[in-house]
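In: sequence unknown, structure follows:
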């Protein structure tokens, strides 16, 4: 594994591991998961030199953090734990956003218990709460840093102005947003602001929710009830157009003796040394395939072909439905 810096004195593995698919999500999100295999996947990733592990309170809710806590027990000194807060939820699932100072503290205390740690390495606001000034939210997060409960702060899917306002209150170590060969909008205003401010970038869904792995060749490959059947980019009218990106990635992969997933991740790594993607996995075999991308170097010709196949704005369909999209870039 290779390593990168997300900011001053914050070194992590060049690829982190997204733990969301491992527990508490259900078969409607990336298929069935096995808790024991999830724990084995995390522990194998640690053995491979992966240090950054990403979870969230809302994943489950709650049980995903518990799984990660179990997996890293006895290995705490080898991992960087990132978790997220900011949603309201009940027994029926998510009910809205809540980044009030009281909820920031409640969420942190709960995450610490579930993870079984004394300090969260990277604490993200999961989505911006339009009803709470970002200064109030980050101020509450900063107090957790002062108390030793959190080491570094992050934001997820925040807009450029929000990032600037947040960084004026307390240093922001990382911003998380979707970024991949088929989702490049962050190149417009988000990445330039992060680089101006010295903030690291953590792309989630770097494999296009599985599309860029090349394993999904038709919509029929998705299990019944899988939420991706309602994803605009997986729709009947867009699927074939977007498959052209995978065809180019597969051609490049074949030339390197690699997988399309490794090509997609290597492309992201080539976009800057301040970028640390977090591909999700729930099995050791897919995690191992993804992490091998850290050793793959694409040629200038490879990058040119991918740029031609997947220009910014060239993907067919929006990345989310209207409701989910309305919660981004606030």
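Out: Now that the structure is in, tell me what you want to look at. Worth saying up front: this structure is predicted, and the values here are computed from it rather than measured. Numbers count the residues shown, from 1 in each chain.
In: CA only for contacts and neighbour counts going forward, please
Out: Noted.
In: Centroid-nearest residue for the protein?
Out: residue 204 (2.6 Å; C-alpha atoms, centre = their mean).
In: Can you tell me the closest non-neighbouring residue to that one?
Out: In space, and not counting its chain neighbours, residue 204 is closest to residue 178: 4.9 Å by C-alpha to C-alpha, 6 or more residues apart in numbering.
In: same deal with residue 186?
Out: Nearest residue to residue 186, sequence neighbours excluded (C-alpha to C-alpha, 6+ apart): residue 179, at 6.9 Å.
In: surely the one you found meets residue 190?
Out: No. Taking contacts as C-alpha atoms under 8 Å, residue 179 lies outside contact range of residue 190: 10.8 Å.
In: how about the strands in the stretch 51-200 of the chain?
Out: Along the stretch 51-200 of the chain, counting by DSSP state E, counting those that start in this stretch, strands occupy 52-54, 80-85, 87-90, 93-97, 120-125, 150-156, 174-178, 200-204.
In: take a look at this one as well, against the first:
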């Protein structure tokens, strides 16, 4: 059987299948998607179903996703890990501007603390490395915030293996969040590095549309009485014990479907078929 849990940084135990909040915001991650009461219901149901890892970001909305997390779940259960991200500024739908200046990272982190109504963020991820700011300055700021007790652990989003290696030379890193799914495996070297070093790997776009179009995916799904999306999530859970998928949805029905994927045990033949 596959492991259902993982210890981030060796101390934050989470169920591997979590929940991402991006789909609680509108098109282009801008504005609200649902009425606040609907979003709160989805978040609370995720936790009721045993989710212990919520992944969000300050720029989802912007601000909206973090505010909804606090509205739905604060005061947070002792076993709930809330991860957020900073380092990107939004000016409109699908408009993203990287800003890794130390003073801006500090302002972003402290604003997330206020919105999430917490004194410490369990996992704070640098949403993108700013090419115009020395990496040591960006990670040095996050390390300072960690020393101040405002961050428990530091993560990275969208990095190469070389960038991860450089980051690890500067400060301890607990997680990486890269795009990865059945058809998009470009980040395999980063995943392998995370597995070697015991770092959590949070795949974004875990249900990429291309993956669901595979001709062999529906057949595997039929054998398990599952949906293709469930098999795509099950494949991630089988692919590596450090993978922590956090699929997002604003639908209670889709939430239940996604979380039920954790019960699917793929066979060796299934895995061979899906890896062709």
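Out: Done, it's in. On a predicted model such as this, the values are computed, not experimentally measured, just so you know.
In: What's the TM-score once they're superposed?
Out: Here the superposed chains carry a TM-score of 0.92, computed using TM-score structural alignment, normalised by the length of structure 2; 273 aligned residues with a C-alpha RMSD of 2.1 Å.
In: Tell me, how many residues neighbour the residue nearest to residue 204 of structure 1?
Out: Counted by other C-alpha atoms under 10 Å, the residues lying close to residue 178 of structure 1 total 21.
In: Residue 97 of structure 1 now?
Out: Residue 97 of structure 1, neighbours per other C-alpha under 10 Å, totals 19.
In: Next, the contact list for the residue nearest to it when sequence neighbours are not counted, please.
Out: Closest residue in space to residue 97 of structure 1, ignoring its immediate chain neighbours: residue 87 at 4.2 Å, by C-alpha to C-alpha, 6+ apart. Residue 87 of structure 1 makes contacts with 58, 94-99, 126-127, as judged by C-alpha atoms under 8 Å, 6 or more residues apart in numbering.
In: now do 10 Å
Out: Going by C-alpha atoms under 10 Å, 6 or more residues apart in numbering, residue 87 of structure 1 touches 56-58, 61, 93-99, 103, 107, 125-129.
In: Likewise for residue 149 of structure 1?
Out: When contacts are counted by C-alpha under 10 Å, 6+ apart, residue 149 of structure 1 is found next to 105, 108-109, 112, 117-121, 123, 141-143.
In: now residue 194 of structure 2
Out: Counted by C-alpha under 10 Å, 6+ apart, residue 194 of structure 2 has contacts 161, 164, 173-176, 188, 200-201, 240, 242-243.
In: between the lengthiest helix in structure 2 and strand 121-126, how many degrees?
Out: Of all the segments assigned as helix in structure 2 under DSSP state H, the longest by residue count is helix 102-116. If you take axes from the mean of the first three to the mean of the last three C-alpha atoms, to 10 degrees, helix 102-116 of structure 2 sits at 140 degrees to strand 121-126.
In: Where in structure 1 does helix 102-116 of structure 2 fall?
Out: Aligned by TM-score structural alignment, helix 102-116 of structure 2 corresponds to residues 101-115 of structure 1.
In: Quick one: distance of the matching stretch to the chain centre.
Out: Relative to the chain's own centre, stretch 101-115 of structure 1 is displaced by 20 Å; criterion: C-alpha atoms, centre = their mean, to the nearest Å.
In: Identify each buried residue in that stretch, please.
Out: By neighbour count on 16 or more other C-alpha atoms under 10 Å, the buried set for stretch 101-115 of structure 1 is 101, 103-105, 107-108, 111-112, 114-115.
In: Tell me the one of those nearest residue 81 of structure 1?
Out: The closest of the buried residues of stretch 101-115 of structure 1 to residue 81 of structure 1 turns out to be residue 115 (C-alpha to C-alpha; 8.9 Å).
In: Assess the claim that that closest one and residue 83 are in contact.
Out: Yes. The pair residue 115 of structure 1 and residue 83 qualifies as a contact (C-alpha atoms under 10 Å) at a distance of 9.5 Å.
In: so what sits against both of these two?
Out: Common neighbours of residue 115 of structure 1 and residue 83, using C-alpha under 10 Å, 6+ apart, are 55, 65.
In: which of the residues in the top helix by length along structure 1 are buried?
Out: Taking DSSP H as the criterion, structure 1 has its longest helix at helix 236-256. For helix 236-256 of structure 1, burial by neighbour count (16+ other C-alpha under 10 Å) applies to 238-243, 245-246, 248-250, 252-253.
In: ok, back up a step: and the residue nearest to residue 204 of structure 1, how far from residue 195 of structure 1?
Out: Computed as C-alpha to C-alpha, to the nearest Å, the residue 178 of structure 1 to residue 195 of structure 1 distance reads 17 Å.
In: out of the buried residues of stretch 101-115 of structure 1, what pair is the most spread apart?
Out: Farthest pair in the buried residues of stretch 101-115 of structure 1 (C-alpha to C-alpha) is 101 and 115. Separation: 21.1 Å.
In: on average, how far is the match of helix 102-116 of structure 2 from the matching bit in structure 2?
Out: On superposition with structure 2, the average gap between stretch 101-115 of structure 1 and its aligned counterparts reaches 0.7 Å (mean C-alpha distance after the TM-score superposition for structure 1).
In: Now do the aligned residue in structure 2 for residue 20 of structure 1: how many residues are near it, please.
Out: Aligned counterpart of residue 20 of structure 1 in structure 2: residue 22 (TM-score structural alignment). Using other C-alpha under 10 Å, residue 22 of structure 2 has 25 other residues around it.
In: how near is residue 22 of structure 2 to residue 244 of structure 2?
Out: Counting by C-alpha to C-alpha - residue 22 of structure 2 and residue 244 of structure 2 are separated by 16 Å.
In: swap in residue 57 of structure 2?
Out: 17 Å.
In: Pick out whichever of the two has more residues nearby.
Out: It is residue 244, of residue 57 of structure 2 and residue 244, that has more neighbours when counted by other C-alpha under 10 Å, with 29 against 25.
In: Please say which position in structure 1 the more buried one maps to.
Out: Aligned partner of residue 244 of structure 2 by TM-score structural alignment: residue 276.
In: again, but for residue 226 of structure 2
Out: Alignment note (TM-score structural alignment): residue 226 of structure 2 maps to residue 258 of structure 1.
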